[in-house]
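# Mind folding the following:
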Amino acid sequence: MKSLSFSSVLLFIISSSIYAQGRFDDVEIKTTQLTDHTYMLEGAGGNIGVSVGDDGVFVIDDQFAPLSEKILRAIKELSDQPLKFLVNTHYHGDHSGGNENMAKAGATIIAHDNVKKRLEAKQRDGSYKPKEALPVITFNDKLNISINNESIAIFHVSNAHTDGDAILYFTESNVLHTGDTYFNGRYPYIDLNSGGSVNGYIEAAKRGLMVIDENTKIIPGHGKLSNQQEYKKFLKMLEELRDNIQKAIDDGKTEDEVKSDETLTKTYDDLGYGSGFINSERIRLTFYKSLKGNKS
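Take a look at the predicted model:
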């Protein structure tokens, strides 16, 4: 399938995902140049990272399958080189839904061991992912890839957003892609049922901050392009919410009491952190359950 022409790949994508196109018809892919050869792509779902050069195209995440045609067209505008590698920062569909299409376009898929396990397991609807949608290369702790005249460090952060999160750092471009271990300006989704945890999420943010400086350009999993200062504010928010809710737990507050206590998150509610996918009530509930060890 890797020998298919670009036009043939687009035709396959259109025919295989026509049932879902309506939902994504109005989505536009926005491209932001970060350095001479790295870019951030925004559409619907997780933010995408792209590196282009003589070695080929390196991509981080691929959003939903019906958007693959638009994403591939956006990439084609950046480079005529072949699509070489695709890294999934974790297994959620808004970051890995286009895997099959990207593989058919030529990409070798890379992800953490746990991402492959979750993608190859029976899905919620009882189906199984096709072989093409699964990672070909997996890693446990860390991985380095040299492409387009720089080394890209890929490292696993344990039990953060999920149990298979990867953060990627472009060592020459000074660009960091955090996957969903960072939601810029909003409360994060911590998937407790997929191995995520509050304390692991906080440690992931600390790990990301260790490798960057004030000039680093940060591609968050969701939200606008970011920087070190905003990333530090995000970590501070996480730690304050953890301390507030842990104190409430220590004081004997019940789940319902924490869930309804707006004072626990008011500082960041007022800054608009609860205006995204995760609202104020849900973040309090998530923190409570994680700190209590209850994943249900």
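# rest of the way, CA atoms for contacts and neighbours
Will do.
# any chance you could map the helices in this protein?
6-16, 21-24, 68-76, 93-96, 99-104, 113-120, 198-210, 228-250, 255-260, 266-269, 280-292 (DSSP state H).
# Including distance to I152, could these go into a markdown table?
A markdown table is the format used below for these (distance: least, C-alpha to C-alpha, whole Å):
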| stretch | distance to I152 |
| --- | --- |
| helix 6-16 | 26 |
| helix 21-24 | 31 |
| helix 68-76 | 19 |
| helix 93-96 | 19 |
| helix 99-104 | 20 |
| helix 113-120 | 18 |
| helix 198-210 | 14 |
| helix 228-250 | 19 |
| helix 255-260 | 41 |
| helix 266-269 | 34 |
| helix 280-292 | 32 |
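# Could you also give me the structure for this next sequence, so I can compare it with the first?
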Amino acid sequence: MKKIDSLYFLVFFLLGFLNVTAQQNEVVITVDNLSNDIYMLTGQGGNIGIYVGGEKVYMIDDQFERLSPKIKTAISSITSKPIAFLFNTHMHGDHTGGNINFNNKETILIAHDNVRSSLSTKLAEKPELGVEILPEITFSEDITLYDADETIIAFHVHNAHTDGDAMIYFTKNNVLHMGDTYFSGRYPYIDLKSGGSVDGYISAHKKALLLINDDTKIIPGHGRPSSQKELASYTTMLEIIKTNVLKAIKEGKTLEEVQSDKQITSAYDATHGGGFINPEKIRATFYNSLKAGTQD
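Below is the predicted model:
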């Protein structure tokens, strides 16, 4: 009987290993040229931003650790210049997993204070990850870097997707990387357990809209490159869903009732409900976040 159990375990282990290997091999890193100097890399996880400066490269996010060799190959097809700075837009693993492979002697890792705090907790639980996962430079509100005639501004948006979100704006190239404060073409994932909130998420969008113009190229955390017009429409969608959910809360509806009420998001389900966050999940997220706010 023990031999049979061992055989089953071996079979399941091999199937799992082959499945993970197949998924890894299937990931293709694609490159979009957004401006003279800026590129967006798409693979598995958060979209990566690459700015090729006069002598060095500025990188935003790095997806999963296992994809680092493919990402490095994609970057080498763009430029041979060294990566001097790497920004993390927040702490989730599909944006920071590659830190261990990109954070080295020639690359300085930058993020919001709360990102370092979250990754420090993760490191304490898994010391084998190594200190390379931690940012060497952090900021509370904003930080500005200069590269020849390009000005790079990283600024914090409070309690949006998480408690440590940052957007990075390249003023000359007019490109804004929004991280997971924007999911282009799909409902957003607002991580309430990590300090995210509906009100903070909408406020982050409004802050971005004050900064950009009609010609700005937006790199979302997930999805295709976007524009000011598309971001404005997305913000309107969030505000309408918020209004609908608040109305339901005022009427005394429960979480379960809001989750099952398709009318709340019906205007957007066909266009935005096909991603990781489906219509039922987004209604639950809005309810839980806004309900907590009404009890403050």
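# coming back round to it: mind putting the helices of structure 1 into TSV with mean neighbour count?
Below are these laid out as TSV (neighbours: other C-alpha atoms under 10 Å):
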stretch	mean neighbour count
helix 6-16	16
helix 21-24	12
helix 68-76	19
helix 93-96	22
helix 99-104	26
helix 113-120	20
helix 198-210	19
helix 228-250	17
helix 255-260	16
helix 266-269	16
helix 280-292	20
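# closest to H37 of structure 1 out of the ones you listed?
helix 68-76 (11.7 Å; C-alpha to C-alpha).
# sorry, back to before: G179 of structure 1: which of the helices of structure 1 is closest?
helix 93-96 (8.5 Å).
# What sits closest to the residue nearest to the spatial centre of structure 2 if chain neighbours are left out?
Centroid-nearest residue in structure 2: D180, 3.1 Å away (criterion: C-alpha atoms, centre = their mean). Residue nearest to D180 of structure 2 in three dimensions, not counting chain neighbours: G221, with 4.2 Å by C-alpha to C-alpha, 6 or more residues apart in numbering.
# how near is that neighbour to V245 of structure 2?
25 Å (C-alpha to C-alpha, to the nearest Å).
# Quick one: average offset of the longest strand anywhere in structure 2 versus structure 1, please.
Among the segments of structure 2 that qualify as a strand by DSSP state E, the longest is strand 175-183. Its matched residues in structure 1 lie on average 0.4 Å from strand 175-183 of structure 2 after superposition (mean C-alpha distance after the TM-score superposition for structure 1).
# what's in contact with that strand?
Applying C-alpha atoms under 8 Å, 6 or more residues apart in numbering, the external contacts of strand 175-183 of structure 2 come out as 34-35, 38, 46-47, 49, 60, 89-90, 160-161, 165-170, 188-189, 201, 204-205, 212, 216-223.
# So which of the residues you listed are in strands?
Short answer: these in strands (DSSP E) are 38, 49, 60, 166-170, 217-222.
# okay, those in TSV with neighbour count and distance to S120 of structure 2 next?
Formatted as TSV, those follow (neighbours: other C-alpha atoms under 10 Å; distance: C-alpha to C-alpha, whole Å):
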residue	neighbour count	distance to S120 of structure 2
I38	22	30
G49	28	24
I60	27	20
A166	32	18
M167	25	21
I168	24	23
Y169	23	26
F170	20	29
K217	20	33
I218	26	30
I219	30	27
P220	27	26
G221	26	23
H222	23	25
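# All set, thanks.
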